[in-house]
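Q: My questions concern the predicted model and sequence given below.
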Amino acid sequence: MFALFTANTFAQNTTEQEVIQLSKDKWQWMADKNVDKLTPLFDDKSVFVHMGGSWGKNQEINVIKSGGIHYKKADIHEVSVNIIGNTAILLNKITLLAVVGGNEVTNPFIVTEVYIKENNGWKLGSLSFTKLMTPGQ
């Protein structure tokens, strides 16, 4: 019984680390405007919720590609992952340096990322930004 618990715990920790690394990679790809890496990561039905609105995959890819929002740097302060079946819910507490409408802005966010495990790996189903009222929250 202990061996089974240990194996399950190891597998879950490995899965959590895989999702955390994928999220870190995603932030870098967004900073680099690397839509070639982001396009297959974002599910075709994915949704993106920002301070200024919400939209789907194609608009998010176009926003990144055009520089409408340039995610310059995400400083990640805290990360947690909850695995539910084939779904991973990742919470990042970040400070995001971005260029929006030509203006450089820095905002503290909690970002919710929902990933779905499919045959070929993880797909991002949702990315939502919740602005914190103060950076220390």
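A: Cool, got the structure. Numbering: from 1, shown residues only.

Q: For the rest of this, base every contact and every neighbour count on C-alpha atoms.
A: Fine.

Q: Could you count how many residues lie near Met133?
A: By other C-alpha atoms under 10 Å, 10 other residues sit near Met133.

Q: what's the burial count for Gly56?
A: With other C-alpha under 10 Å as criterion, Gly56 counts 17.

Q: doesn't His50 make contact with it?
A: No: applying C-alpha atoms under 8 Å as the test, Gly56 and His50 come out as separate, 11.3 Å apart.

Q: now the end-to-end length of stretch 40-56.
A: Chord length of stretch 40-56, first to last residue, is 14 Å (C-alpha to C-alpha, to the nearest Å).

Q: Below is an additional structure, to be compared with the one above:
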Amino acid sequence: MRISIIGLFLLIVSISLSNAQTKTTPTKAEQEILDLSKAKWLWMADKKLDTLDKLFDDRAVFVHMSGGSDKSREMEVIKSGMIWYKKAEIYSASVNIFGNTAILLNDIDLVAVVGGNEVTNAFMVTEVYIKENGKWKMGSLTFSHLRRPVKLTNNK
């Protein structure tokens, strides 16, 4: 009986600790990346090419459902409107920092205009940032299509 009570107590404590670990407040650096990512979606929607040019590293890579591209191609896609990143609805975001590299995951619904047609897709987006000379630069942006249904009810 005593062992059962101790076992139950340890189980409750371990569950409480695991829940506490998943609800941590982001560090200053993590919050900086989360804020930068949110701003990036707005800059992409507004086609702020000068700002994006400063954010995207010259060696950055971009992976879409149709394949990969480099910075110059991605900038041309945004400028021409081939893809208009109209709105990103972010459901969750997490960031891990390893030295001067940050990896961010976003679970989003992306409303985009592609070839003149508005589409909404569920994506897990992986963003990789590298800190150089005190500033974060994006090194990679990868869209992975999710099988979950689109959650966004209002595409406007």
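A: Looks like it arrived, so ask away. In this text, all values refer to a predicted model and were calculated from it rather than measured experimentally.

Q: And the TM-score between them?
A: With the length set by TM-score structural alignment, normalised by the length of the first structure, the two chains reach a TM-score of 0.89; 128 aligned residues with a C-alpha RMSD of 1.7 Å.

Q: Mind jotting down where the strands sit in the first structure?
A: In the first structure, the segments counted as strands under DSSP state E are 42-50, 53-56, 69-84, 87-100, 103-118, 121-131.

Q: With distance to Asn8 of the first structure as added columns, please give those strands in TSV.
A: Shown next, in TSV, are the strands of the first structure (distance: least, C-alpha to C-alpha, whole Å):
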stretch	distance to Asn8 of the first structure
strand 42-50	28
strand 53-56	35
strand 69-84	12
strand 87-100	16
strand 103-118	17
strand 121-131	19
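
Q: Could you work out which of those strands reaches nearest to Thr6 of the first structure?
A: Shortest distance between Thr6 of the first structure and those, using C-alpha to C-alpha, is found for strand 69-84: 16.6 Å.

Q: post-alignment, that closest one versus the second structure, mean distance?
A: Strand 69-84 of the first structure differs from its equivalent in the second structure by a mean of 0.2 Å after superposition (mean C-alpha distance after the TM-score superposition for the first structure).

Q: what's the answer for stretch 17-29 of the first structure, then?
A: Per aligned residue, stretch 17-29 of the first structure averages 0.3 Å (mean C-alpha distance after the TM-score superposition for the first structure).

Q: buried sites along that stretch?
A: By 16 or more other C-alpha atoms under 10 Å, the buried positions in stretch 17-29 of the first structure come out as 19-20, 22-23, 26-29.

Q: Among those residues, which one sits closest to Phe42 of the first structure?
A: Distances from Phe42 of the first structure to those, taken by C-alpha to C-alpha, are shortest for Lys26, at 9.9 Å.

Q: how about the closest one, what's its partner in the second structure?
A: Aligned by TM-score structural alignment, Lys26 of the first structure pairs with Lys40 of the second structure.

Q: again with Gly85 of the first structure
A: Using TM-score structural alignment, the equivalent of Gly85 of the first structure in the second structure is Gly99.

Q: Can you tell me how far its match is from Ser80 of the second structure?
A: From Gly99 of the second structure to Ser80 of the second structure the distance is 36 Å (C-alpha to C-alpha).

Q: Those two - which one has more neighbours?
A: Neighbour comparison, Gly99 of the second structure and Ser80: the larger count goes to Ser80, with 11 against 8 (by other C-alpha under 10 Å).

Q: Which position in the first structure pairs with the more buried one?
A: The criterion is TM-score structural alignment: under it, Ser80 of the second structure has Ser66 as its aligned partner in the first structure.

Q: for Phe143 of the second structure, same thing?
A: When the first structure is aligned by TM-score structural alignment, Phe143 of the second structure is paired with Phe129.

Q: From Ser54 of the first structure, how far out is that match?
A: 10 Å.

Q: The two - which one has more neighbours?
A: Phe129 (18 against 13).

Q: Tell me, how many residues neighbour the closest residue to the more buried one other than its chain neighbours?
A: Nearest residue to Phe129 of the first structure in three dimensions, chain neighbours excluded: Val111, at 4.7 Å (C-alpha to C-alpha, 6 or more residues apart in numbering). Per other C-alpha under 10 Å, the neighbour tally for Val111 of the first structure reads 19.
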